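# got a sequence here, can you model it:
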Amino acid sequence: MNATDPIRRSTDIHRLLDEAFAGVEVTPETQDLKEEIRDNLLFRVAELEASGIEPSDAARRAIAELGDIRALVDGDSPAETPAAARTESAASAALRNRVRPKPGFVVRTVVLSIVAAAALALLVLGLFDLLSTSTAVLVTLSAVFGVALGVVTADALRQETSASHPLPTGRAVGFGASTGVLLAGLAFTAVVIARLDLAWIILGALLVVAAIGVLSYLGATQTNRHKPWMVEQQRSMRTGNRFEEDPASAARFGIYTAAIWTVAFVVAIVLGFTVGWLWAPVALIAGFVVMLITLARMLFGADAKSKG
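Model prediction:
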């Protein structure tokens, strides 16, 4: 594929999509739908080109696969048979099954994100003494930062998406609480380094390690949330990963992750009290690198290849 192909692909899609939407009333909703279709069409054209189809032919085929544009705009596309579902393109399937975010969820996410951003900004200003803030206020800001983003995480996982069913309430709360504790623990650790007796860093480390352990467990035990159409698409495209095919590997990775981060935080604390706190982040960076190497070996190592 030469350098002009992406430009040609985009030009063809823009032209054909404008022709398909000719006569359709322009509203904010239809404009959003048009942009969503455009993104999916570009993805589908790239798929077709990769299979050897010329860019112009791929664009026309992708448009043809959409079917009746007015049916998509009206949201009443005909029911698909199982055979049709198996041959349906990823772009068309995503559009047919699209789920728009609920207004309440959007409002809650925006408000809580603003609260978290404000808490983080005030926390940073206080840590660098650019704002006169007591230590108690900084600790409170750390908690607010973690709680706000934890609630956003749990709320997001409880929402239905085009591809996935909502997560059960208990697990969503677990993910949200762990995320909140992790972020609050990291922020609290920064407060300890700047304002408190360094012995308090043990509490921050315990919070972070506990949160990572719970997140690892929840991730390793997570079952499929994808809707049937998405599962069918994954089967046809062979996009499964080893953790989905071998839950035992996912469980092992969760245990390895918890162990790696526990050791990393212990080493960071030891370095802080012996060599100096400027060296403590080295242990955390090393832990992150080791975790990535472990993940790569588990997904793409010899054992993974033998299972494939």
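# please count neighbours and contacts with C-alpha atoms only from this point.
Will do.
# now do the same contact list for residue 250.
219, 220, 221, 243, 244 (CA atoms under 8 Å, 6 or more residues apart in numbering).
# recalculate using a threshold of 10 Å.
If a contact means CA atoms under 10 Å, 6 or more residues apart in numbering, then residue 250 has 216-217, 219-222, 242-244, 256, 295, 298-299 as its contacts.
# distance of the residue of the chain most remote from its centre from residue 267?
When distances are taken from the C-alpha mean of the chain, residue 274 lies farthest, 38.0 Å away, according to CA atoms, centre = their mean. With the distance defined as CA to CA, to the nearest Å, residue 274 ends up 10 Å from residue 267.
# structure for this one too, so we can compare:
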Amino acid sequence: MTDSSLAIHRLLDEAFAGIDMTAEARDLKEEMRANLVARVAELEESGVGGDVSAQRAMAELGDVRSIVGDTAGTPAAPWLDQRVRPRPAFVVRTLLLSLLAAGALAVLVLSALATVAVVWEVLAVAVLAVTGGLITADALRQETTTNYPLPTGRSAGYGAAAALGLAGAGCAAAAGPQWPVGPLVAGGVLLVVSAVAFTWLGVTQTNRHKPWVVRMQREHQQVHEAFAGDPAAAARFGIYTATIWIAALGGFAVLTLTAGWRWSWLALLGGLLLMMLTMARTIFRSRSSD
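Just a heads-up that it's a prediction; the model follows:
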């Protein structure tokens, strides 16, 4: 390591003395270190000595404390000032639920490789759906650095939609010759209901951003959502989505009764792809008309 590199490390450590070294602050320090090394290399090529070049680079950098969080208007300042750490109880709950979900998923994977009793497959699907829904609802109830927590009822709605989607996907994944047609059709219905629920929740969701996030968005002139100022586009997309999923559900039922469950999921996949293409076309058309 050269003398200039040692000088950079020493000066940077001195500048960060007394600053709370959070993960964000450590990332910022390493970014500064890389920039200082590059700047010192430029100064040394121009004939400036090692220690002098390190001191000059630090002087050009300015007040480190202002960059980290004391100066308003810098990108790092509001984040470091407003950061919200996860609650320990939430972390423990999420870890335990994730372990349950992983066990249920392992049972479903095993059922695809070997014969597993139907009762265990049904139990695994139920556990996966419930844990996934609880994790989703619990996460949305937590305050984050950028967003306020969702109300209990609305977060429960997102959790229920996630549970329905996981239940439907689990039925399709665990289905085998020993399963009757009824649960397969029910799985497809659950997927459609989940997609419709997520669509409704997303369309009716109000802004959760904290004031400092909204201020930063305005300062950076971020693009508004395509549907915010175009009710006609939102109405068209809603009609298209309903039509697509009604057709997909009908195709799923027809394929299940004719070609079997191994091919019926293609109707749902086609409906999802067509809905995404419709959303993209509606968004870009709305933006091009602004």
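# what TM-score comes out when they're superposed?
The TM-score (TM-score structural alignment, normalised by the length of structure 2) is 0.76; 259 aligned residues with a CA RMSD of 3.3 Å.
# overlap of the contact sets of residue 274 and residue 267 of structure 1?
Common contact partners of residue 274 of structure 1 and residue 267 (CA under 10 Å, 6+ apart): residue 280.
# the residue farthest from the centre of structure 1 matches what in structure 2?
Using TM-score structural alignment, the partner of residue 274 of structure 1 in structure 2 is residue 258.
# go ahead and confirm that match touches residue 264.
Yes: with contact defined as CA atoms under 10 Å, residue 258 of structure 2 reaches residue 264; the gap is 8.9 Å.
# what touches both of those two?
With CA under 10 Å, 6+ apart as the test, residue 258 of structure 2 and residue 264 both reach residue 252.
# which residue in structure 2 lines up with residue 264 of structure 1?
By TM-score structural alignment, residue 264 of structure 1 lines up with residue 248.
# where in structure 2 does stretch 145-158 of structure 1 fall?
The aligned range for stretch 145-158 of structure 1 is 128-141, by TM-score structural alignment.
# and the helices in the stretch 1-150 of structure 1?
Taking DSSP state H, counting those that start in this stretch as the criterion, the stretch 1-150 of structure 1 carries its helices at 5-20, 28-50, 55-66, 69-74, 82-87, 90-96, 103-127, 135-157.
# and the longest one with helix 135-157, angle?
In this structure, helix 103-127 of structure 1 runs at an angle of 150 degrees to helix 135-157, with axes from the mean of the first three to the mean of the last three CA atoms, to 10 degrees as the basis.
# list the contacts of helix 103-127 of structure 1.
Contacts of helix 103-127 of structure 1 (CA under 10 Å, 6+ apart): 129-135, 137-153, 155-156, 158-159, 187-188, 190-195.
# what's that helix aligned against in structure 2?
Under TM-score structural alignment, the match for helix 103-127 of structure 1 is residues 88-112.
# superposed on structure 1, where does that stretch end up, distance-wise?
Stretch 88-112 of structure 2: mean distance to aligned residues in structure 1 after superposition is 1.1 Å, counting by mean CA distance after the TM-score superposition for structure 1.
# so which elements touch the one helix or strand residue 55 of structure 2 maps to?
Residue 55 of structure 2 is part of helix 50-61, with elements assigned from DSSP states H and E. Judged by 3 or more CA pairs under 10 Å, 6 or more residues apart in numbering; DSSP states H and E, helix 50-61 of structure 2 is in contact with helix 3-15, helix 23-45.
# can you list the residues that contact the shortest one?
I take that to be helix 3-15 of structure 2. Residues outside helix 3-15 of structure 2 that contact it (CA under 10 Å, 6+ apart): 2, 17, 29-30, 32-34, 36-37, 40-41, 44, 49-55, 57-58, 63-65.
# show me which of those are buried.
29, 32-33, 36-37, 40-41, 44, 50-51, 53-55, 57-58, 64 (16 or more other CA atoms under 10 Å).
# nearest to residue 193 of structure 2, of those residues?
residue 29 (47.9 Å; CA to CA).
# re the thing from before, chain center to the match of helix 103-127 of structure 1: distance?
19 Å (CA atoms, centre = their mean, to the nearest Å).
# which parts of it are buried?
94, 97, 98, 100, 101, 102, 104, 105, 107, 108, 111.
# now do stretch 301-308 of structure 1
Buried residues in stretch 301-308 of structure 1 (16+ other CA under 10 Å): residue 304.
# contacts only, for residue 132 of structure 1.
By CA under 10 Å, 6+ apart, the contact list for residue 132 of structure 1 reads 125, 126.
# again with residue 42 of structure 1
Contacts of residue 42 of structure 1 by CA under 10 Å, 6+ apart are 6, 9, 10, 12, 13, 14, 48, 58, 59, 62, 91.
# number of nearby residues for the fourth one?
Neighbour count for residue 12 of structure 1, taken as other CA atoms under 10 Å: 20.
# can you check the last one too?
Counted with other CA under 10 Å, the burial measure for residue 91 of structure 1 works out to 21 neighbours.
# my read: it touches residue 61, true?
No: counting by CA under 10 Å, residue 91 of structure 1 does not reach residue 61; the two are 11.9 Å apart.
# please list only the buried members of the contacts of residue 250 of structure 1.
216, 217, 219, 220, 222, 242, 243, 256, 295, 298, 299.
# could the residues you listed be laid out in CSV, adding secondary structure and distance to residue 206 of structure 1?
Conversion of these to CSV gives the following (DSSP: H, G, I helix; E, B strand; the rest coil; distance: CA to CA, whole Å):
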residue, secondary structure, distance to residue 206 of structure 1
216, helix, 15
217, helix, 16
219, helix, 20
220, helix, 21
222, coil, 24
242, helix, 31
243, helix, 28
256, helix, 17
295, helix, 23
298, helix, 27
299, helix, 29
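# list just the nearest of the residues you listed to residue 70 of structure 1.
Using CA to CA, residue 222 is the member of these that lies nearest residue 70 of structure 1, at 38.6 Å.
# what residue in structure 2 is paired with that closest one?
Per TM-score structural alignment, residue 222 of structure 1 is aligned with residue 205.
# isn't residue 281 of structure 1 right up against residue 190?
No: taking contacts as CA under 10 Å, residue 281 of structure 1 lies outside contact range of residue 190: 11.6 Å.
# pick out whichever of these two has more residues nearby.
Each of residue 281 of structure 1 and residue 190 has its neighbours counted (other CA under 10 Å); residue 190 has more, 20 against 17.
# these two touch, right, the more buried one and residue 142?
Yes: because the distance of 9.2 Å satisfies CA under 10 Å, residue 190 of structure 1 is recorded as touching residue 142.
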